[in-house]
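Chemist: Sequence and computational prediction follow.
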Amino acid sequence: MHSPGARTPRMDVRRAADRFSTRIDWLDSRHSFSFGHHYDPANTHHGVLMVNNDDVVAPGLGFDTHPHRDMEIVTWVLRGSLVHQDSMDNSGVIYPGLAQRMSAGTGVLHSEKNDSWRLDGVPAAFAREHDEPVRLIQMWVVPDEPGLTPGYEQLEVEDALLRGGMVTIASGMNSYRDHAAIRIHNRYAAMHVVRLGPGTPPATLPDAPLLHVFVARGQVELEGTGPLVEGDAVRITGGGGQRVSPPAAPGTDAPGAEVIVWEMHAGLGGPI
């Protein structure tokens, strides 16, 4: 992984229970960094990753039309489906295995709503099919420069994930230009996802000055930190190459895990 004498990477473990939390009637949101009225000057970002929100949205409800600018916004749905509409005349449904990127640039308006709805007076089994919360991870990355033309992109990646290994989901890096991935306007950053289940071989983290490892579901073992559970994150500074594996002794019914990895070769001050 690292040659003898190399500087030991710093592993900053952030536990799920320690995240900022916003809870209202239709939203349960956990924030990895300062967000909204939650502000901690020592916890505003890691590298160029400014937001890592873990949102659960109630059926039929969601985020009304609101503005963004000068941010690359990547949405990754874990359960349910999310309706997107924006001022660029884009509309569609985002679901697990479909990656979405919105470049806010000079300014864009959009809304995001849970695609499920509540049904009264129908058999309970059918109603449950349309009464599912949607869970999504939304991540914001600063672009290379402000004032870009707003843009939108989505891409099916489920087949690549089913083949196993770490899959590049979003990237602005030249080294991943041949990968099927949504494109973000930051040439120093890429997002990867790996799914791990019982018997799955370990995956190796990219070697980069800055990494953000987030356990989106399940539990895993990360070399250098030990067990991580759903909602835990590790901010790595000074090099990657660590192995991430399913739990060492999972039960026979152990669920699969999904891990989101941001690889970053720059901070807010520029390339590292």
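Modeler: All right, it came through fine.
Chemist: okay, CA-based contacts and neighbour counts for the rest of this
Modeler: Noted.
Chemist: Need the residues that contact the helix or strand that contains Pro227.
Modeler: Assigned by DSSP states H and E, Pro227 belongs to strand 226-229. Applying CA atoms under 8 Å, 6 or more residues apart in numbering, the contact partners of strand 226-229 are Ala16, Val215, Arg217, Gly218, Gln219, Val220, Glu221, Leu222, Pro247.
Chemist: putting a second one here so we can go through both:
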Amino acid sequence: MAKSIIHKAATRGFANLGWLKSYHTFSFSGYYNPERIQFGALRVLNDDTVDGGRGFGDHPHDNMEIISIPLSGELKHRDSMDNEAVIKPGEIQAMSAGTGIYHTEFNNNPNQAVKFLQIWLYPNKRNVQPRYDQVAINTTEKNVLHQILSPNADDAGVWIHQDAWFHTGQLTADTTATYNIKKNGNGVYVFVISGDVTVNGQSLNERDGMGIWDIDALEIKADSDVQVLLMDVPMVVNV
């Protein structure tokens, strides 16, 4: 029988550092909720807004797959592998921290906030060689679920060290879409970026999240124009 958990937008943790406003779906930094540690391999889902010209100074990560998805504005990235890039809406960035990496993330615009999702997944193998990946994703074609992340380097989107698949779609009001789970034992975490949607009979609104597992497919109905992110992840973490 299908199982699910709902995380309404207003119930998320929140940090306000002045220059940074961050909503945490799962326990992170100063926000701790023992009932919200992770959803399978999905460990962090932060909804961040960074003021113009501000950002995160040089800091380390290891043994985590880190994904950034800009929603508006521009995010500047620099890391200890000598990668330097600006990430914009319509792009996705993935970083395998592996044995260890340092990086900085700053708003590339001094006068406009940048909004982005920062997502961490546990990897399926430890101490890999750190790597960086950034690609453009299709955000213009409506009523299609576009794959933007997978475990396979030759598939669409970025790839990571985990049996996970991310899809995003902009659905117009009153349209429907079906999503089939990619791997037995995986669940899907649905995050509503904008709009109102019904997923397997459950109504969700902007910035709501819903984790669903022990199912084969999702039925998604757009109750308004909506943008959704689907994160198909293993429910059991073996590393």
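Modeler: Yes, it's here. Computed from a predicted model, the values in this text were never measured in an experiment.
Chemist: picking that back up, and which of the contacts of strand 226-229 of structure 1 is nearest Ile260 of structure 1?
Modeler: Within these, the smallest distance to Ile260 of structure 1 is 6.5 Å, found for Val215 (CA to CA).
Chemist: how about that closest one, what's its match in structure 2?
Modeler: Matched by TM-score structural alignment, Val215 of structure 1 corresponds to Val192 in structure 2.
Chemist: Please report the distance of that match from Ser203 of structure 2.
Modeler: The gap separating Val192 of structure 2 from Ser203 of structure 2 is 11 Å, by CA to CA, to the nearest Å.
Chemist: Pick out whichever of these two has more residues nearby.
Modeler: When neighbours are counted by other CA atoms under 10 Å, Val192 of structure 2 and Ser203 differ, and Val192 comes out ahead with 22 against 15.
Chemist: residues in contact with the more buried one?
Modeler: Leu204, Asn205, Glu206, Arg207, Asp208, Gly209, Val226, Gln227, Val228, Leu229.
Chemist: Val144 of structure 2 pairs with which position in structure 1?
Modeler: Counting by TM-score structural alignment, Val144 of structure 2 corresponds to Gly165 in structure 1.
Chemist: whoops, Asn180 of structure 2 was the one
Modeler: In structure 1, the residue paired with Asn180 of structure 2 is Pro206, using TM-score structural alignment.
Chemist: And Asn16 of structure 2, by the same measure?
Modeler: Correspondence of Asn16 of structure 2 to structure 1, assessed by TM-score structural alignment: Arg23.
Chemist: Doesn't its match lie inside a helix?
Modeler: No. Counting by DSSP: H, G, I helix; E, B strand; the rest coil, Arg23 of structure 1 is not part of a helix but strand.
Chemist: was I right about it contacting Ser29?
Modeler: Yes. Checked against CA atoms under 8 Å, the pair Arg23 of structure 1 and Ser29 is within contact range at 6.3 Å.
Chemist: Can you tell me the centre-most residue of structure 2?
Modeler: For structure 2, Ile119 is the residue whose C-alpha lies nearest the centre (CA atoms, centre = their mean; 4.3 Å).
Chemist: nearest spatial neighbour of the counterpart of Phe63 of structure 1 in structure 2, skipping sequence neighbours?
Modeler: Using TM-score structural alignment as the criterion, Phe63 of structure 1 maps onto Phe56 of structure 2. Counting by CA to CA, 6 or more residues apart in numbering, Phe56 of structure 2 lies nearest to Glu105, which is 5.1 Å off, once chain neighbours are set aside.
Chemist: In structure 1, what residue corresponds to the one you found?
Modeler: Using TM-score structural alignment, Glu105 of structure 2 sits opposite Glu112 in structure 1.
Chemist: wait, that match sits on Asp64?
Modeler: Yes. Assessed by CA under 8 Å, Glu112 of structure 1 is found in contact with Asp64 at 6.7 Å.
Chemist: In terms of neighbours, single out the busier of the two.
Modeler: Using other CA under 10 Å, the more surrounded residue of Glu112 of structure 1 and Asp64 is Glu112, with 21 against 12.
Chemist: surely the match of Asn180 of structure 2 meets Gly238?
Modeler: No. At 11.7 Å, Pro206 of structure 1 does not count as touching Gly238 under the criterion of CA under 8 Å.
Chemist: Comparing those two, which shows the higher neighbour count?
Modeler: Pro206 (19 against 16).
Chemist: how close does that one get to Glu230 of structure 1?
Modeler: Taken as CA to CA, the span from Pro206 of structure 1 to Glu230 of structure 1 is 21 Å.
Chemist: Kindly report the same for Asn53 of structure 1.
Modeler: Distance of Asn53 of structure 1 to Glu230 of structure 1, computed by CA to CA: 13 Å.
Chemist: now do Gln154 of structure 1
Modeler: Per CA to CA, Gln154 of structure 1 is found 26 Å from Glu230 of structure 1.
Chemist: coming back round to it: neighbour count for Arg23 and Ser29 of structure 1, which is higher?
Modeler: Taking other CA under 10 Å, Arg23 of structure 1 and Ser29 do not tie; Ser29 has more neighbours (20 against 11).
Chemist: In space, what's closest to that one - neighbours in sequence excluded?
Modeler: Leaving out its chain neighbours, the residue that sits closest to Ser29 of structure 1 by CA to CA, 6+ apart is Asp55, at 4.3 Å.
Chemist: Please verify my assumption that that neighbour contacts Pro133.
Modeler: No. Asp55 of structure 1 is beyond contact range of Pro133, at 9.8 Å (criterion: CA under 8 Å).
Chemist: Show me what Asn43 of structure 1 lines up with in structure 2.
Modeler: By TM-score structural alignment, Asn43 of structure 1 lines up with Arg36.
Chemist: surely that match meets Phe28?
Modeler: No. Counting by CA under 8 Å, Arg36 of structure 2 stays clear of Phe28, with 9.6 Å between them.
Chemist: picking that back up, now for the residue nearest to the centre of structure 2: what does it line up with in structure 1?
Modeler: Ile119 of structure 2 maps onto Met139 in structure 1, by TM-score structural alignment.
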